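Student: Okay, sequence plus prediction incoming.
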Amino acid sequence: MVRSGGEPMPTGRAADGAGPARFRERFLQGEPVEAGIRTSILNSWQRSRSLGLSPDQSDLPFREDFDPDGRIVRAALPVLDRLESRFAGSQMNISVADASGTVLLRRFGEASLARSLPAIQRVPGFVFAEQFAGTNGIGLALAERQLIRVYGAEHFAERSQGSACRALPVRDPLSGCIEGVLCFGYPRSAEDPALTAVIRKAAEAIERRLLGQSSARERALLRAYLDTGAEAAAGLHRSIGVDQLALELRPRDRAILREKAAALISCAQRAAVDVSLSDGRQVTLVSRPLTSASGVEGIAIEAVLPGPSPRELLAVPHQVDEALGSPAEPADVPVVPPSGSVPVAEVPGYFSVAPPSTRLPGAATADADGATDEHPDSPPSARGLVLVGEPHVGTYALAARRRLELLSEASARIGTTLDVRRTAEELAETAVPRLADFVTIDLPEAVLRGEESADPRSDLRRTVVHGIRDDCPFSPVGKQVEYGPTTPQLRCLTSGQAVLEPDLKAAVGWLAQDPEYSEQLLSQVHSLIAVPLVARGVVLGVVGFYRAQDPAPFGDDDRSLAQELATRAALSIDNARRYTRERTMVLALQRSLLPHGLPAQDAVDVAHRYLPAESDVGGDWYEVIPLSGTRVGLFVGDVVGHGILSAATMGRLRTAARSFAELDFPPDEVLTHLDNVVGRLDREDAAAGAGIIGATCLYAIYDPTSQQCTMARAGHPPPALVDPDGTVSFPDLPTGPPLGLGGLPFEAAEIHLPEGSQLVLYTDGLIEDRHRDVDVILDQLRGVLAHPDRTPEETCQAVLDTVAPAHPCDDIALLVARTHALDPRRIATWDLPADPALVSEVRAAAIRQLADWGLDEAAFAVELMLSELVTNAIRHGGGPIRVRLLHDRTLICEVSDTSNTAPHLRRAATTDEGGRGLFLVAQLSQGWGTRYIPQGKVIWAECGLDGA
């Protein structure tokens, strides 16, 4: 069973008092009891102990000056009489206390009970506030500000161990403030869950009577207005019906008039304001003080259309002022400008609205003999009552309107980004100064990283401090915050509900939240609302709303508003947290799929950068692949879209691209194979409902022996070339379609790159920006690259600092390669016809060249490999034949011929006469392979130089 306050009702041993008694004894002995007692009771015990209260204390403060005929007493008397009759013959003790905990009324189900109880339980005037009486029904209801139940040993005092009670705050329906507490006290054995419904209905009856008192005051004001208006109409003026105006007004115009009227009532002074209607007409609202026959003071708001200026309306003849029940005002009474009035929503039950037939006469002037005439130069004016009420009631309506406006503004301002920290800042900026003077927000480090905190109560860091000024001594942003068990912040995190502390000086345990700053804070702030940030069952942190400049303490309406703001912000923060987590995962995947280091090669000096998009992670990638013959392959690609699917597709595409490149396919053929791969992936993803991916790519192969660069692109931006003299160009490469479309061939272009040139490859995120023109960006890129003295690393950084957008909407991959040329003295070439007799001559020439290079240790292996490769070319290929030795990081032997047939490594049987040549090459070399050229093929083998 769950009690109305939200906590489970005691059952079993706890129901007969044994459980609470055991936990209470452990608590009084200083042992931990967090898991064995209700949160509200434990909080009250901790506050009672912090106050130094003793469980054996039997005396309470007594007030002789309490008002026996106050509002709450007059509203509660008939209700208590009915309750006394309902519980006749029982041991029920019914009491009503005021907002300070002072008991004002008592009723007993059994008359003899009043004589048997001690004075503090039967005589009005004793104060049962928590700071004097410890944990009890009245004190805890005021502290928790909701329906509570205290049972047996849950009471802090020894005198109440055998009793139970239910208590519920009674609120003023207009202001929402707690006017008092209704409490049912009874023996433990008389526990009845049905009492919850009874006490709620009784409290509602008292609140209706409180509202009736306000309605009676308004009705008295309306009667006074009608009486004085009738006299004025009979003796002074000719009336023009304003009800015709009301019938003509649109609903929105009528609502605006009522809102402006409520704002004027809250001003509590004579004033006037012009209100423009949607059809262009103008209505003047005039406020006039009013006093009823019983002495109730209020404000009447009249509408005038059309008529004199507001100052003329305020200076009408004295007879009208007297008829309205107020003396004439001086000529300098305020006129409220239209921009200065705050619209206020009409609150049902707050004001009495006169019927359309209620009229007052138009404004007129009096002749010297007392006759009256309307202004000769002004059109006739119609005047009628709009609202009548008391100023404080108008203030309630004004506050309600402002709360609605703040919530509406919060919906637009909070959650504009998917950044956790920024969303928290938006909450603080929205609340200051409309709700609070200062706001602090504490979030766990895990939440800022996009994770869920294991224990948000002990892992909080100050994330936001925002207020009307900067000198309030809150813990600085970034500092770890630790809250004690009695602090409002920890209590709200434990209960999951907002905790209101109207007076921080009386809030026990609040100073323990931060000893370094709390003493100074207490001298500057006076009221606090602590609200947990909870979304989808996840505790994200806590927000503190502080009031300093406004002398009024926070109330329950403020707490509800703070709770609503925090709830909305928590959802936005949780969305940002989840996005941060997903983005972190995708970014980690993306970075794990990109190269972790650059391979060793001497063809180019390379620098690279990857910059993820600010809002999401895409599929941009780059690759550097050493190829045979000292060449190097450079890739830059971009998978369309964002998110984990794009990142995963990028990984698959990069793997395929590397595989095709290592097979020594030329750039256009590599793109053709990648086009088939992307098309297949698109078909697979479409079958799975994931949609089409698509990608762009640029592939370049640079050969340092010839300083030629062969490039092909598939829907990708062209590269930038920087000559050694600083000239920057964007070569017009053949434009191939994006990968995945299929059906169209790709074309390659060959460009000569002198040694020291820079080749700059990039993705479209660098140059495509909806806020800038592409041509302007390319001019900026050209200017940045026109510095050939920069290293590739310096060039990368300069490009990102100058050309990249400040807030990139797409990923950026950047690859800068500075070319080198292989020294011609490290290249040896021999051309020979397909004659087996020349094999020995080639071997001898190669041995001499190795001796010149100082590589005699490699001579044996090179001699064997050349013999096999040249012999295979003569037997199975076609002439002429070229032999080339390249002395780079390794020694590379190349044999080319005009045939397109490639040799294959196989395991030769013991009876085979051939098939062992390539096996020897594979054993003697670090690697070998075949690449095709326009004139045939090249078979190559690499030999390590460790021995040399």
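Tutor: Perfect, I can see it now. Residues are numbered from 1 along each chain as shown.

Student: drop to CA atoms for contacts and neighbour counts, all remaining ones
Tutor: Will do.

Student: Helix, strand or coil: sort out the most far-flung residue of the chain relative to its centre for me.
Tutor: In the chain, the residue that sits farthest from the middle, by C-alpha atoms, centre = their mean, is A837; the gap is 81.0 Å. Put simply, A837 is helix when judged by DSSP: H, G, I helix; E, B strand; the rest coil.

Student: can you tell me how far it sits from E405?
Tutor: 99 Å (C-alpha to C-alpha, to the nearest Å).

Student: hold the first one in mind and look at this next one:
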Amino acid sequence: MDLTAAGLASRVVRELGSRADELIAEVERGLRRELPELWDDPGIARMVAENVADHIAAGLFGLEHAIEATLIEPPPADLDRSRRLARHGIPLGTMLRAFRLAQTIVLDRLLAEMPRFTDDVELTSAAARHVIATAAAYVDRTSEQGVAAFQEERDRRLQWRLSMVNEAGVRIGTTLDIARTTQELADYAVERFADLVTVDLLDAALHAHEFSTEGPLVLRRTARAPVSDDGPEPVTQELHTCPDGSPEAHALITGRPAKHHGDAAGAPRIHSTLVVPLRARGVTLGVARFSRHRNPDLYDDEDLLLAQEIAARAAVAVDNARRYSYARATALTLQRSLLPRGAPRQSAVEVAYRYLPAGDRVGVGGDWYDVIPLSGARVALVVGDVVGHGIHAAATMGRLRTAVRTLADIDLPPDELLTHLDDIVLRLSGETSDDVDGEAAGDLGATCLYAVYDPVSRRFTLARAGHVPPALVTPDGTAEILDLPPGPPLGLGGVPFEAAEFELPEGSLLALYTDGLVESRDHDVDAGLARLRQALVRPAPSLEEVCDHVIETLLPTRPDDDVALLLARTHALGAGQVATWDLAAEPAAVSRARSDVSRQLSDWGLEELGFTAELVVSELVTNAIRYGRPPIRLRLIHDRTLLCEVSDGSSTTPHLRRARVFDEGGRGLLLVAQLAERWGTRHARRGKTVWAELSDSAELPLSAFTQA
């Protein structure tokens, strides 16, 4: 029987099949030499070895039994192995090279064996062509199927990775809190692809300092998500130094991620680790470490890419939170520096106050309060609210508070003061609209309540510009919201403000506040005002406790808006502390005024101020007689200091000037300014009042009369 090409190939394969182990070992050696990446992972290396043996066995079986190449069955696990290579991140080209390299080695062995079975060159050539064609067809078919399975798995993995990254973008960075953001990263990674995650941030980055590779790298542990039977361990945010040469140090310095296999130092159960730096906007913020000890699979390049993408999302969220925290802290510092450090010394009212910034999502606002001592033992109470939030609102608040204090210093009535303040807001709004950087651009608006209390007359005069009205609690426990003309918000212009006046019993409680105290998403303003009245009437041993009770009752949680609260309990100056004289518009009234002042100071036990007070009163009364108009009135107020006031019917404001040696006049107000701690002029509807505040530390300055 003549030997055919297929028969020769079958005999050669049958002979070689007895030494199949040698052939498989030769193929493995070739793959290890040409494609070492397939042998880095023990699991992948074992799978590749099994696949080589199965494919060689299938190919030899088909050649031995002369089966058509299209009918040779590939190994049952072939497609699953291709998918596993895709999941492990092995490139498609590597898989195809492995097919061709194994084909070449097997064909070389088969062709080398053929001359041993026949001397017929034509038969050998025909058998060689048969073997090559069959092997090529088999390899082409199995590689095509493998490529399809590989690409299908790669597409599925890509979709999975994209969905993971998208989900991470939703779940990481839900707040602007740095610790919570890093913990969200750790929790998410543990759920998806890690058994243990730690996140360490550079302490310098947390404090807005530049990252430097010089010196030790100080890290703060901000998140940890271990998988253990006892549950997650608490994070105490302890500081630690990153060891030189460690994977974390390398990632921080180079900015490149890395994967490591084998037992980790101090954690022998961990067999695979990813170390990924957290970088955002060109700044290194910290490092995240993802480890496996329960999952037997080692991390591959696909896992590293996924960890990088998720860490990049988390780094942006951390950087946003870091920038927001820094900006918020700056705005809070600015705002608190612009608010009163303490209540000024005055006798008209006892005050207590609170300021609460809004929640983290809203940012610092422009609420403010102020207590301003005025002439005549009076006091001004101010509460205001700048529209908007952030550092610009805080800065605007500071400018408006300064403007209010300046206007209050010239003793403007509440309605006139708000009119001037409205003009200032209009000018500021024009400046911000022209801001070239655009950060502060936009309409500027504010509300304000300005009130003046006089402890002598117990008169309470106030006006508001779009602000919520104050609350009043009388000594008998009756609480009400004062009915005031509303007035437009500041910044509209062209609309007048109207003041209201009330006479208050001594011991009345006044509550001035911003709308954040009584208005929220849970209830309207009317409900908030009702709760405020109930909270104010509750008895308390001190005004501070009343303040605390109001805050606890109306704001059980973090407020949605800034809140400023100013409480004031009124006092009155009795008849024994105030002395008043009506004076005739004649020179002789000056000596009578000095005598009256001397007697009154003796009655009050202030003889040591007698000489100074007589000099000041003489000058003020003389000026009123010479330059003013009747009626002329002298008033002394015995408060923390001695207040001297002379009123007349003229609206002309006296001005201080320095008299020369040969000038006959001009030294009166200079003398008053030298003797008094403070002095000034306030205007009324009719006339004016020139006042001076004296204390026992006042001395007669001879330099006022000797300078040329």
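Tutor: Now that the structure is in, tell me what you want to look at. It should be emphasised that the depicted structure is a prediction, and the values quoted were computed from it without experimental measurement.

Student: if we can go back for a sec, and the aligned residue in structure 2 for the residue farthest from the centre of structure 1, what does it touch?
Tutor: Mapped onto structure 2 by TM-score structural alignment, A837 of structure 1 lines up with A588. For A588 of structure 2, the contact set (C-alpha atoms under 8 Å, 6 or more residues apart in numbering) is empty.

Student: cool, A527 of structure 2 as well?
Tutor: V518.

Student: Residue in structure 1 paired with it?
Tutor: A527 of structure 2 maps onto V776 in structure 1, by TM-score structural alignment.

Student: and the gap between its match and E768 of structure 1?
Tutor: Per C-alpha to C-alpha, V776 of structure 1 is found 11 Å from E768 of structure 1.

Student: What of N676 of structure 1?
Tutor: As judged by C-alpha to C-alpha, N676 of structure 1 and E768 of structure 1 stand 27 Å apart.

Student: Which of those two has more residues huddled nearby?
Tutor: Neighbours were counted for N676 of structure 1 and for E768 using other C-alpha atoms under 10 Å; E768 has more, 19 against 16.

Student: Check which helix or strand that one maps to.
Tutor: Here E768 of structure 1, judged by DSSP states H and E, is contained in no helix and no strand.

Student: Could you find the closest non-adjacent residue to it?
Tutor: Once flanking residues are discounted, E768 of structure 1 sits nearest to V774: 6.3 Å by C-alpha to C-alpha, 6 or more residues apart in numbering.

Student: Let me know the distance separating the match of A837 of structure 1 from S595 of structure 2.
Tutor: 12 Å.

Student: how about the strands in the stretch 701-850 of structure 1?
Tutor: With DSSP state E, counting those that start in this stretch as the criterion, the stretch 701-850 of structure 1 has strands at 708-714, 720-722, 728-729, 735-736, 749-752, 758-762, 812-819, 827-832.

Student: Specify, as a residue range, where the fifth one falls in structure 2.
Tutor: For strand 749-752 of structure 1, the aligned range in structure 2 is residues 500-503, judged by TM-score structural alignment.

Student: how close does the matching stretch sit to structure 1?
Tutor: Here the mean offset of stretch 500-503 of structure 2 against structure 1 after fitting is 1.4 Å, by mean C-alpha distance after the TM-score superposition for structure 1.

Student: quick one on the thing from earlier: distance of the residue farthest from the centre of structure 1 from I874 of structure 1?
Tutor: 10 Å.

Student: With C183 of structure 1 instead?
Tutor: Counting by C-alpha to C-alpha, the gap from C183 of structure 1 to I874 of structure 1 is 111 Å.

Student: What is the equivalent residue in structure 1 for V379 of structure 2?
Tutor: Under TM-score structural alignment, V379 of structure 2 pairs with V632 in structure 1.

Student: Just give the nearest non-adjacent residue to that match, would you?
Tutor: P626 (4.5 Å).

Student: What count of nearby residues applies to the one you found?
Tutor: 20.

Student: Quick one: residues contacting it.
Tutor: With C-alpha under 8 Å, 6+ apart, P626 of structure 1 has these contacts: P599, A600, Q601, V632, G633.
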